[in-house]
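Novice: Got a predicted structure here, sequence first:
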Amino acid sequence: MTVLVGYVPTPEGEAAYGAALDEAQRRGEPLVLLNSPRSGAPVSADVAPEDTVREMTTRAQASGVELQVRQTPHTGEIADEVLRVAQETDASVIVIGLRKRSPVGKLIMGSSAQRILLDADRPVLAVKP
């Protein structure tokens, strides 16, 4: 089993990574970091820069946690990719970061976090920065 964290380089992503690292250490499980850009996008702000990945790897090593970083592009919705990777890695828990959105914003734009929370067949730990 593993701990899976959905990560984007934002304050919400940083909060999710910190919580996931703590959870992986507590459970004695490896941590899978999913940082997946949309396939075909020429540039993506969702991709963690190399130096950020290096720093996260160092933090994991210092905590005694094995870290696997996945940055393979995805097609479709990111929520589907998170759920697919959770199944593939037999994740014991999914960790995601939440941002504040109005009810109207959720209605118009949808919410990947909401989809993960509702559709996951395993526990989801949702954190705020």
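Specialist: Received the coordinates, thanks.

Novice: C-alpha from now on. contacts and neighbour counts both.
Specialist: Noted.

Novice: what about the longest strand in this structure?
Specialist: Using DSSP state E to assign secondary structure, the strand with the most residues in the chain is strand 91-97.

Novice: Not counting its own residues, what contacts that one?
Specialist: Contacts to strand 91-97, defined as C-alpha atoms under 8 Å, 6 or more residues apart in numbering, come from residues 1-7, 12-17, 19-20, 86, 113, 122-129.

Novice: and the comparison structure, right after this:
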Amino acid sequence: MTVIVGYMPGDAGERVLAGAVREARTRGASLLLVNSSTGGAYADRGLVPAADLEAVRQRLAADGLEVDVRQYAEAVSVAETLIDEAERVSADLVVVGLRRRSRTGKFLLGSTAQTVLLRAPCDVLAIRIPTDD
């Protein structure tokens, strides 16, 4: 069994990761941590330095979780990367973060969570990310 989580740095990323870890433990599954960026200037803020990803992997492994890490610096989209990985490993669950966005934000950037929810080959867990509004 495999749980996939889309990971990005920061408080929101840690919140989503915590949800994925909880699900992996409950299911007795391994965790595949995916960090992806399209390579654009805006998107690169989500790309985690390899050393930081390894530190996260080691932290979770030390806690008894089987963890693998994959990183894609020039993906077609973050959503497509998560969907492709879910298909590749026959994932049981994909965990993504979900936050409120403006109509303009949705139009310009699309919705990673929505695309994954609609197209993933397995169940999807959306972790709500609080906003300051």
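Specialist: Nice, I can see it. Every value quoted in this text rests on a predicted model; they were computed, and no experiment measured them.

Novice: Next, the TM-score between them, please.
Specialist: The TM-score (TM-score structural alignment, normalised by the length of the first structure) is 0.84; 128 aligned residues with a C-alpha RMSD of 2.2 Å.

Novice: What about the contacts of strand 91-97 of the first structure, which are in strands?
Specialist: For those, membership in strands holds for 2, 3, 4, 5, 6, 124, 125, 126, 127, with DSSP E as the criterion.

Novice: need the contact list for the first one.
Specialist: Residues in contact with residue 2 of the first structure (C-alpha under 8 Å, 6+ apart) are 24, 29, 30, 31, 32, 89, 90, 91, 92, 93.

Novice: nearest to residue 65 of the first structure, of those residues?
Specialist: residue 30 (5.9 Å; C-alpha to C-alpha).

Novice: Show me what the closest one aligns to in the second structure.
Specialist: Alignment note (TM-score structural alignment): residue 30 of the first structure maps to residue 30 of the second structure.

Novice: Helices along the second structure, start to end?
Specialist: Under the criterion DSSP state H, helices of the second structure are mapped to 11-27, 50-62, 78-89, 103-109, 112-119.

Novice: Give the buried residues for the longest one.
Specialist: Of the residues in helix 11-27 of the second structure, 12, 13, 16, 17, 19, 20, 21, 23, 24 count as buried by neighbour count, 16 or more other C-alpha atoms under 10 Å.

Novice: Just put those in JSON lines and tack on distance to residue 70 of the second structure.
Specialist: Formatted as JSON lines, the entries for those read as follows, by distance: C-alpha to C-alpha, whole Å:
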{"residue": "12", "distance to residue 70 of the second structure": "19"}
{"residue": "13", "distance to residue 70 of the second structure": "15"}
{"residue": "16", "distance to residue 70 of the second structure": "16"}
{"residue": "17", "distance to residue 70 of the second structure": "14"}
{"residue": "19", "distance to residue 70 of the second structure": "19"}
{"residue": "20", "distance to residue 70 of the second structure": "15"}
{"residue": "21", "distance to residue 70 of the second structure": "16"}
{"residue": "23", "distance to residue 70 of the second structure": "19"}
{"residue": "24", "distance to residue 70 of the second structure": "17"}
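
Novice: Could you identify the buried members of the contacts of residue 2 of the first structure?
Specialist: The neighbour-count test (16+ other C-alpha under 10 Å) applied to these identifies 24, 29, 30, 31, 32, 91, 92, 93 as buried.

Novice: rewinding a little: return the distance of the match of residue 30 of the first structure relative to residue 3 of the second structure.
Specialist: With the distance defined as C-alpha to C-alpha, to the nearest Å, residue 30 of the second structure ends up 6 Å from residue 3 of the second structure.

Novice: what does residue 57 of the second structure give?
Specialist: From residue 57 of the second structure over to residue 3 of the second structure (counting by C-alpha to C-alpha), the distance is 14 Å.

Novice: For the two, indicate the residue with more neighbours.
Specialist: Neighbour tally, residue 57 of the second structure and residue 3, criterion other C-alpha atoms under 10 Å: the higher count belongs to residue 3, 28 against 20.
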